[in-house]
Each structure stands twice: as structure tokens, then as C-alpha cells.
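Asks: structural data only, the sequence is not supplied:
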């Protein structure tokens, strides 16, 4: 019998060192095993761990149906490694991680585990970058673990936040792409298609309670620097979504980029855009 994701991730709990970094299995606060990888900045060697303290880390949160090994996330990690050490991971229910996807709710715990790992490696400065579903997760994570007026700073706090192609509100069905996605998430047949065809295992239960919305979270992030990036050709979320996020955020610490010709999330992000985001993170992540 082929081992399932839980067994695969449990086996990877013994850290493995490779020429490009190392991989581990992280345990979230609610007991889910998450596969994760650390890639050092191109300008330094993994054999020089003391450099972590002076090198920022970028933690990447992929979109729904993404995973650590997907080409788009690996391409993004390679681009960001020009600017910082990079940590990638698979959300619960995705790739080799355990559990089942809650489509942006409990995934905050997965991101928190990855940020804690970055700090355990010695990084004093940690930025989070999320794509699509991951974008909603980095916003909620910053609100819950950050240093805003209504949130206490924790050991999982981010120093800088970037949300790419993120939704502003839950249950949005205004585009054909989102109507198809809701069918996948809410119907038994759709969840079967997701598990077999997309290697994404979705939890069948509805949210209870409904989590803090991305827009509500955006209003709780300041003074942590926030960048919202969105494409004018996004087939999932039209431009009212990033504008809603910005209307809730503190204009003194938040910035909006509307990218011409850009589609959706990590699959459509060109190297030039990823490079500019990396430069923005370097400039806005406090020492």
C-alpha cells in the first residue's frame, strides 16, 4: 500500500540536508504535521548559519491546490532567494502535509509554525508573502500574531506582510472561476475531484465560527508594513478586492500595487514582479 501524506510527512521529520537547503516536518499548535523547506539566500551558504541573524527570511504561503513541490512555488522561492533566505511549506491537506484543508481558516496555524521555524533558525527579520488563499492567510496571521492595536506580538509575528491576489471577503462567487472553486469545496464530488486530481484534501465541515475576514484583518496589521499586490486580469477576484483591503488598512504603513496584465497568484507571477516584491521586502523589513 502506498503511504499517505501523514506517513510521508512523519518520515520527513528527520531533517534532511541538501545542496540547496534542508527540509523538515513541522508540528502546528493544533497537532498537524506540515512539510517545510529552507533555502538560503543565493549570496550565502547554508553552512554559515550565523548569517541567519543578519539575513531576512521570507516565508511563502501558496494558493489553494499549491504545495511545496509545485513548480510555481519553487520558481517564486528561487526568485526571492536573491534577496533573502526562503521558507516554503505545504498547507494542511496539500502535498505531503497532513490534515485536510480548511481553505484559509486553520491554515493560520501552519503559517505560524513556519514563522516560528524561521526564528528558531536565527532570523531576526521575517516577512510573510501569501498568494490567493495564502494571501488571506498572511493577513489574518498578521492580525492574530502581529503587533497591531488589537493583537499581541507573539513568537510567530511577521515583520513585513505581502498579500498577492488575495480575496477581501469570504464566500465570493462573482466570477466563473470562483463558482467552480466553490463547487469543488462544497460538494462531495468536487472534494473527490480535488483529492484525486489536485492532491488537495478538503475538510467537509463548514466554518464554525466564520474566521475574521481578510478586510477586517487588514485593519489590524499596522504598524507592520503591508503590501497588497493584484493583477488587473485576475480571473478570480476583481479589483474591488484589493481596494477593499487598502480601504481598511492604515495608509501610513500600507501600499497597493495594481499590476497591468497580471493574472492570478504564483502561477502567473513573472520573475520581474517577484523581484520587485523582494526589493520592497528588503527595503521595508526593519533591522
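Replies: Sure, I can see it. These figures come from a predicted structure and were not determined experimentally. Residues are numbered from 1 along each chain as shown.
Asks: drop to CA atoms for contacts and neighbour counts, all remaining ones
Replies: Noted.
Asks: what is the neighbour count of residue 16?
Replies: 12 (other C-alpha atoms under 10 Å).
Asks: this is the comparison structure:
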């Protein structure tokens, strides 16, 4: 499926039916919930880690996967979390066009920051829900709390890939990711600035204590900024970073958390 964002970028997307009804129908069920997955930087809808996550979440709901701009078969170039909010909004609108009245968003790393900003910019009170782009609940896994973080070796490598011509060439030809060469102007709302705007939408923050990209001050900053009445923080022992490190047990618990908030 090809989606078109509000700023004219073509985005590849796919629909995975909920496993419990696969034998009965292949299309979307009008009253079934949907989970929209937002991958991390250099990911795509056909990468094994995202496909594994989609299979796990399909135990609980229909699943929409897509590739962010500049990734996989999507058009455009990556803005590393800025304009990607429009990509996620297009995927959520598609889920609702398929008949899903309740939609959860789940993002990993860069996708986790996009989920936070999307929920703030398209949530109740911040956006007209008639557009269909709003989430009913949001989950952010392994997300940064602030921009321009270079405090780990992993993030210094990411910044080299984003900011240097040679790094962008490596990202394009080695990782299949096309990065926009221009700096942000203006700098987008940071994840920590976005989090207070998400309530009353339920929010789950998930982070590993062995994350090589973002240490634990990031999820703690996000949690401190969130509404305690509607947000939860899980610090996962032994968990690394994003979809590549997320195992069946963690994905299953996240799926159960979502199912309790947007039941079938």
C-alpha cells in the first residue's frame, strides 16, 4: 500500500490482520483495534525486527507497519524525527480508513520520539479529531528525551552519519537510509516538551537499563514531564535498544497493556 502524507511524501505501508481472525477474514474488522508501529532510524517495514514485532502485536490487534520517509521503499529523505510525524499521521489515518475506531501507536527509538510528538500534536485538545490522525493510546520504546544527545559512542556514530557527507553516503548505500542534508529550521518540539501535552491519552514509556544509545536519565526525564495519572514508565532489566532488542516477552506485555486500554 502507498500512503500520501500531508506534505506530499509517498510512504509504503502494510496491514497485518489480527491472528485470532486470520482464518475468518483477510480484511480489516470494522470494530477491531489497530496498532501502528513506528520503526527506529535505519529501519523499515520489511526489516526482521519490525516484522517480529508486528507478528507479536498481531496477537492482540490488527497491525499497520510502514517505512518512514527516506527509509525502505518510501519516498523523500529522512529528517530524523521532525517531518516523520506526518508519516505516522498518514498511517493512523489509513488505519481509521480501514474501519478501526481505536488505534494505538508504538514507536521505537527515533520512532518513539515521533510517537510522543505525534500524540502531542494530534491528541485530544491539540488537534481536530475529525482528521482521524489522533492516537487512542501511545507507547514509546527506547526514545530520547532531548535532541542533539552525543553522550554515548553509539549516538556519536549516529550524529556522524547524519551530519557528515561521508556519513550520509554510508547511511544511504550501507543502510538504505536517505538523510536530508539540511539542519532543522526551526528545531522541532523535543520529546520532553511534547510529553506534558499528551494527556489524557494513555502513555507507556519503556526503556532498557542496558540501552547503549540513551541512558536512564532519558526515560526518567520523560516520565517526570508526563501526567502521572495517565502515564507509566517501565525500566526493563537487561533490555538493550529498540525493536532489535525487544524479545517476545516484552512485546507480549506491551501488547497486553495496549489491549487493556483499547479492548477488542
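Replies: Nice, I can see it. What you see is a predicted model, and the numbers here were worked out from it, not measured in a lab.
Asks: would you pull the TM-score for this pair?
Replies: Superposed pair, TM-score by TM-score structural alignment, normalised by the length of the second structure: 0.97. Supporting alignment: 263 aligned residues with a C-alpha RMSD of 1.4 Å.
Asks: would you map the helices across the first structure?
Replies: 5-11, 71-80, 107-120, 133-145, 176-186, 188-197, 214-218, 240-248, 265-268, 271-284 (DSSP state H).
Asks: skipping adjacent residues, who's closest to the alignment partner in the second structure of residue 89 of the first structure in space?
Replies: Alignment note: residue 89 of the first structure maps to residue 66 in the second structure; criterion TM-score structural alignment. In space, and not counting its chain neighbours, residue 66 of the second structure is closest to residue 13: 4.0 Å by C-alpha to C-alpha, 6 or more residues apart in numbering.
Asks: show me what that neighbour aligns to in the first structure.
Replies: Match for residue 13 of the second structure (TM-score structural alignment): residue 36.
Asks: shouldn't its match be in contact with residue 26?
Replies: Yes - between residue 36 of the first structure and residue 26 there is a contact under C-alpha atoms under 8 Å: 6.9 Å.
Asks: show me the contacts for residue 93 of the second structure.
Replies: 131, 132, 133 (C-alpha atoms under 8 Å, 6 or more residues apart in numbering).
Asks: and for residue 138 of the second structure?
Replies: 104, 105, 106, 115, 116, 119, 201, 202, 203, 204.
Asks: again, 10 Å this time
Replies: By C-alpha atoms under 10 Å, 6 or more residues apart in numbering, the contact list for residue 138 of the second structure reads 35-36, 103-107, 112, 115-116, 118-119, 198, 201-205, 231, 258.
Asks: tell me the residue in the first structure aligned with it.
Replies: Aligned partner of residue 138 of the second structure by TM-score structural alignment: residue 161.
Asks: how about residue 41 of the second structure?
Replies: Using TM-score structural alignment, residue 41 of the second structure pairs with residue 64 in the first structure.
Asks: how far away is that match from residue 135 of the first structure?
Replies: Counting by C-alpha to C-alpha, to the nearest Å, the separation of residue 64 of the first structure from residue 135 of the first structure is 10 Å.
Asks: got any residues that touch both of the two?
Replies: Joint contacts of residue 64 of the first structure and residue 135 (C-alpha under 10 Å, 6+ apart) are 104, 265.
Asks: neighbour count winner among those two?
Replies: residue 135 (30 against 20).
Asks: residues contacting the more buried one?
Replies: Applying C-alpha under 10 Å, 6+ apart, the residues near residue 135 of the first structure are 60-63, 104, 128-129, 141, 161-168, 214, 228-229, 265.
Asks: can you check residue 66 of the first structure too?
Replies: Neighbours of residue 66 of the first structure in contact, by C-alpha under 10 Å, 6+ apart: 72-73, 89-91, 94-95, 131, 133-134, 198-200, 266-267.
Asks: map residue 227 of the first structure onto the second structure.
Replies: By TM-score structural alignment, residue 227 of the first structure lines up with residue 204.
Asks: thought that match was touching residue 256?
Replies: No - using C-alpha atoms under 10 Å as the test, residue 204 of the second structure is too far from residue 256 to be in contact (11.9 Å).
Asks: neighbour count winner among the two?
Replies: residue 204 (19 against 16).
Asks: against residue 253 of the second structure, how distant is the more buried one?
Replies: Counting by C-alpha to C-alpha - residue 204 of the second structure and residue 253 of the second structure are separated by 11 Å.
Asks: can you check residue 244 of the second structure too?
Replies: 17 Å.
Asks: and the two? which has more neighbours close in?
Replies: residue 244 (17 against 13).
Asks: sorry, back to before: who touches the nearest residue to the match of residue 41 of the second structure once chain neighbours are set aside in this structure?
Replies: Spatial nearest neighbour of residue 64 of the first structure, excluding adjacent residues (C-alpha to C-alpha, 6+ apart): residue 133 at 5.7 Å. Contacts for residue 133 of the first structure (C-alpha under 10 Å, 6+ apart) come out as 61-66, 103-105, 107, 163-167, 265.
Asks: what is the most widely separated pair among those residues?
Replies: 105 and 265 (18.7 Å; C-alpha to C-alpha).
Asks: looking at the two, which one has more neighbours?
Replies: Using other C-alpha under 10 Å, the more surrounded residue of residue 105 of the first structure and residue 265 is residue 265, with 27 against 19.
Asks: please report how far the counterpart of the more buried one in the second structure lies from residue 141 of the second structure.
Replies: Matched to the second structure by TM-score structural alignment, residue 265 of the first structure sits across from residue 242. Per C-alpha to C-alpha, residue 242 of the second structure is found 6 Å from residue 141 of the second structure.
Asks: I'm done for today, thanks for sticking with me.
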